[in-house]
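Undergrad: Sequence plus the predicted model coming up.
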Amino acid sequence: MNTHFCHVSAQRPLTVGVLGGGVAGATVALRLADLGINTQLFEASDGLLNGPPICHLHAGGNLYREISDQQCLTLLRQSIDSVRAYPHSINRRPTVIAIPVSDAGDANALLPRLKQVTQEYRRLVAEDPANKVLGEPDDYYRCYTREQFEALAKRPMPAKAQSHDDWLIPLAHHVEADKLKFPLILVQEYGWSLFRMAATATLALQDSPYCQLLLNTRATELLKQPDGWLISAATSAEGTEAARSYKVDFLINACGFRTGVVDDMAGYARKRLVEYKAAYVTHWHTSGNWPEVIFHGPRGTPKGMAQLTPYPNGVFQLHGMTESITLFKNGLAASSIHSAQPQLPLAYQTQLNHGWQDADIYARTQEAITHMARLLPAFADATVAGKPLFGAQQIPGSDPSLRAADVTFEGSHYARVEIVKASSALTAANRIVAQLASLGWLKWNCPELPPRLSPQLAITSQQSAKQVEATAVKLAKERGYPIALALNMG
């Protein structure tokens, strides 16, 4: 261990700079501030969690047939921790995994993985009862035969879903059994509200004496020093821009799809992919409490996966894994030997920086509606309810199927957070804390660091569900989205 660093930590508290206020940067800042570590969070926009669409917890990875069982188990553990860190951000409704007859897949092929995930969930609950955030382990998933599905289609629509069967009845009323392979699988993968996550982080970090929240502030230059970094940053306010320098002992690059820009500024090479994606906001007059529905399909083809995510008041978010909906032609870019930052086509960069034109919003949302109506015919009556949720997703390395990733380090003063799914953010934060502790830098800030950090954060546990929802509604309005995306469901 470097004795110089130990000497510094014994003389004064550590200061950590976090670049980027998306889900990764905000979660890292929450963890550090919760431990009493002085944190400066730099975010170029006017609010936290302004990144790619988040709607699904991924507690078991059942959306993805192509990823490894180990990634699924990792996503389960990370998701449970994330629910405990963001206690008022979850929409508690199940997800139905359906395989159309036009798809080559077999629903039974998912069962060995589901059994593994259930066993791991059962083990985690036995280890700590507070981990029981996805319902009873024995209810993690349930299979439905064709006969059971057809019987549910004859039952009246319940006023409120109170059982597994109740959640499946709306689907049974609207989808012909002949279009599906069986069994159908209902799994306790919940929804995740991006706006309630943003509200949780905003409220907690604004109130924390250990976090300096620097919105509308972007780093313009990084100067590496023997004992840390000097950050030159520009803050925009009311049409003016002010420059200032900040000295930090440790720098965390959590800039999402722009992580490569900061790597270039810091002088570090890194291989990564960036994928541009969008999800679409629609309104559909229907009845019943809908589950999320995943119709599996081959990615990137006209019959790619269709994802229906319900919110209150008839609002549904859509993904369609085709190039005319969620995916984009040439929307996957790789870094080069000249830069750690992948370069997306100019049209996508323009949308990321300036938003979408009305014609593009309508055309691609209508494509999403039509794609869903292939399997759910009544959905053809859905209408455009707002602008898309869009952004670019970073993927470290060169494997576009990677879904579980967290943090890497460069030297003793720099960490790079690269998450593919939001649930990996707390894991990244914990690894950073462990790294700081191993360097002896936390003896001043938190001399009695426990051997295992609880996923529950004091600064988010103090908030009420009502307070979080009210702030989330305000954020949704400010960002031009239907407030239904912010409301609690289930």
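TA: The structure has been received and is ready for your questions. Residues are numbered from 1 along each chain as shown.

Undergrad: make it CA atoms for all contacts and neighbour counts henceforth
TA: Will do.

Undergrad: Excluding sequence neighbours, find me the nearest residue to the residue most central in space within the chain.
TA: Within the chain, one residue has its C-alpha closest to the average C-alpha position: by CA atoms, centre = their mean, that is residue 422, at 3.0 Å. With CA to CA, 6 or more residues apart in numbering as the criterion, residue 422 has its nearest non-adjacent residue at 6.3 Å, and that residue is residue 23.

Undergrad: hold the first one in mind and look at this next one:
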Amino acid sequence: MNEYSISAPTSPHSLRVGIIGGGIAGSTMALQLAELGIHVELFEAGTSLVNGPPICHLHAGGNLYREISDEQCITLLKQSIDTVKVFPHTVNVRPTVIAVPQHDSSDPAALLPRLNTLQAIYQQLVKDDATNEVLGDPQHYFKLYEQEDMARLAQCATPDVPTTLDDWMIPVAKQLNLDSFKFPLVLVQEFGWSVFRLSATAQLALSRMPNCAVHTHSKVTHLQQNAEQTWTIEYQTQPSPEAEHHTHTTQVDYLINACGFQTGTIDDLAKLSRERLVEFKAAYVTHWAECDGIWPEVIFHGERGTPDGMAQLTPYPNGYFQLHGMTEDITLFKQGLVSSTAQSAQPQLQDTFIRKIQQGWPNDEATLRSERAITHMSRFVPHYASATVGGKPLFGAQQIPGGDASLRAADISFDGQRYARTEIVKASSALSAAHSVVDKLIEEGLFTYHDSEQMQALTLPVTRAVSANDVETKAVALAEERQYPMALAQPFSYPIAS
């Protein structure tokens, strides 16, 4: 049997699980349960899977977020390692540079204890299991660069293809005004992640599992828990805006709410309360025709919500870059962070944000914010001022459980009877959430492993068997379908030579 004909085993169980929401959380949940042989009904209101907020970074250690706890960083590191092993063709293998501008109040030395901790944990994880070495050589998890190091690299020729850590720093050294930064700069093996290749992998793998029914264009409109604790799901299908909608019902034994920023709407239908935040954010697609060399990702630290907010430069092939600027004029929005109430578990975004999510952006606003992002980046990389708008924004709303807007490591919660809600903030937490659901099903006596082959399904062999070529082909088609440059779907991988 070749990799193109692998299918999940026929379920020895009669267990049926309903998953509402086909984003990264719901799709990962469906992949895990279907590979175990469980019958899955996956409902997605949109046209395809994994089409939500922008994903561009693996967060393997959470080094972008200096404000979060070490515990969250360690959790993100472990979750990211597990995720790379399952979705090997979705990662853009290149490092990330962290730079602290002179105007920022922090000291780069404050980053070092966390980096040392993460490196030691990564080394131990690789020592325990060699297959965990997916973020490069643990000895080279990060490297520090003083000003004299950068000045030396600025005199070097830019390599056509970077093969060493120093090679990655050469374009950065040539473009930055070194007097504008505190030292050391940090290069860390934080990799990129392609939302389009994630979507492609999920759709290709689920299409090979006959025990998973994927319902796109399907909006859940009513839930009813029955006396025997099963759930009746009522949903409407509408293949196109012009078509009539049709109402259907199905029954499942267990319900998973994976609706992303709309998770609260399903909580309300299920009559379950929950405190959460929802934040609308955007990133911007730009094209830098004068780009010299192959760049790493670069993070310029700054105080969130101020004009000096963090700037993030994420590279893709052919001179395309995705930009974040953590100011209210760029990535963040006034009134873009809202909370749930005692009356509803669903935070209510303003209509202007809902229209963006459902109908897209007005061209003038998309252009204005993209140009602001370019201007913000040119404060740190002066020649970036020549970049142009490269496509429409990547955007969406992100839920955060509880009331702490800085929370980054979260996965799942359980409530009521036979009900779970995924509450991931970072996509790398999705697999952890799926494993927690499997544990819960076992705990409640709804699922047991029947043989070692079924236990092996926890490693998602069907998903891992999807070929890199198939993933890229499907991802490029998805980018075109969603009207984004194909570069955002293509691999951007340059492993460091050992």
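TA: Nice, I can see it. On a predicted model such as this, the values are computed, not experimentally measured, just so you know.

Undergrad: Tell me the counterpart of the residue nearest to the centre of structure 1 in structure 2.
TA: Aligning on TM-score structural alignment places residue 422 of structure 1 opposite residue 427 in structure 2.

Undergrad: wouldn't its match be in contact with residue 55 here?
TA: Yes - contact status for residue 427 of structure 2 versus residue 55: in contact at 7.4 Å, counting by CA atoms under 8 Å.

Undergrad: just to revisit the earlier point, tell me which residues touch the match of residue 422 of structure 1, please.
TA: For residue 427 of structure 2, the residues meeting the contact criterion (CA atoms under 8 Å, 6 or more residues apart in numbering) are 24, 25, 55, 58.

Undergrad: just the buried members of the residues you listed?
TA: Buried by 16 or more other CA atoms under 10 Å: 24, 25, 55, 58, out of the contacts of residue 427 of structure 2.

Undergrad: so which two of those are the farthest from each other?
TA: Across those, the longest distance by CA to CA is 14.6 Å; it joins 25 and 58.

Undergrad: Look at residue 158 of structure 1 and say how many residues are nearby.
TA: Applying other CA atoms under 10 Å, we find 15 residues neighbouring residue 158 of structure 1.

Undergrad: tell me the SS of it?
TA: Reducing the assignment at residue 158 of structure 1 to three states with DSSP: H, G, I helix; E, B strand; the rest coil gives coil.

Undergrad: Which residue in structure 2 aligns with it?
TA: Structural alignment (TM-score structural alignment) places residue 158 of structure 1 against residue 159 in structure 2.

Undergrad: Spit out the contact partners of residue 5 of structure 1.
TA: Remark: with contacts taken as CA under 8 Å, 6+ apart, residue 5 of structure 1 is in contact with 227, 439, 440, 441.

Undergrad: what's the matching range in structure 2 for the strand or helix carrying residue 234 of structure 1?
TA: Counting by DSSP states H and E, the element that carries residue 234 of structure 1 is strand 228-237. Following TM-score structural alignment, the partner segment of strand 228-237 of structure 1 in structure 2 covers residues 230-239.

Undergrad: and the spatially closest residue to residue 140 of structure 1 that is not a sequence neighbour, what is it in contact with?
TA: The spatial neighbour of residue 140 of structure 1 that comes closest, neighbours along the chain excluded (CA to CA, 6+ apart), is residue 188 at 5.2 Å. Applying CA under 8 Å, 6+ apart to residue 188 of structure 1 gives the contacts 59, 93, 94, 95, 134, 135, 139, 140, 141.

Undergrad: rerun at 10 Å
TA: Residues counted as contacts of residue 188 of structure 1 (CA atoms under 10 Å, 6 or more residues apart in numbering) are 57-60, 92-96, 133-137, 139-142, 164.

Undergrad: Kindly report the same for residue 53 of structure 2.
TA: With contact set as CA under 10 Å, 6+ apart, residue 53 of structure 2 has these partners: 23-24, 195, 260-261, 280-283, 357, 394-398, 427.

Undergrad: One more pass at 8 Å, please.
TA: Residues touching residue 53 of structure 2, when contacts are defined by CA under 8 Å, 6+ apart, comprise 281, 282, 394, 395, 396, 397, 398.

Undergrad: Tell me which two of the residues you listed sit farthest apart.
TA: Within those, 394 and 398 form the most distant pair, 12.7 Å apart (CA to CA).

Undergrad: tell me which element the aligned partner of residue 441 of structure 2 in structure 1 falls in.
TA: Mapped onto structure 1 by TM-score structural alignment, residue 441 of structure 2 lines up with residue 436. With elements delineated by DSSP H and E, residue 436 of structure 1 resides in helix 425-438, which encompasses its position.
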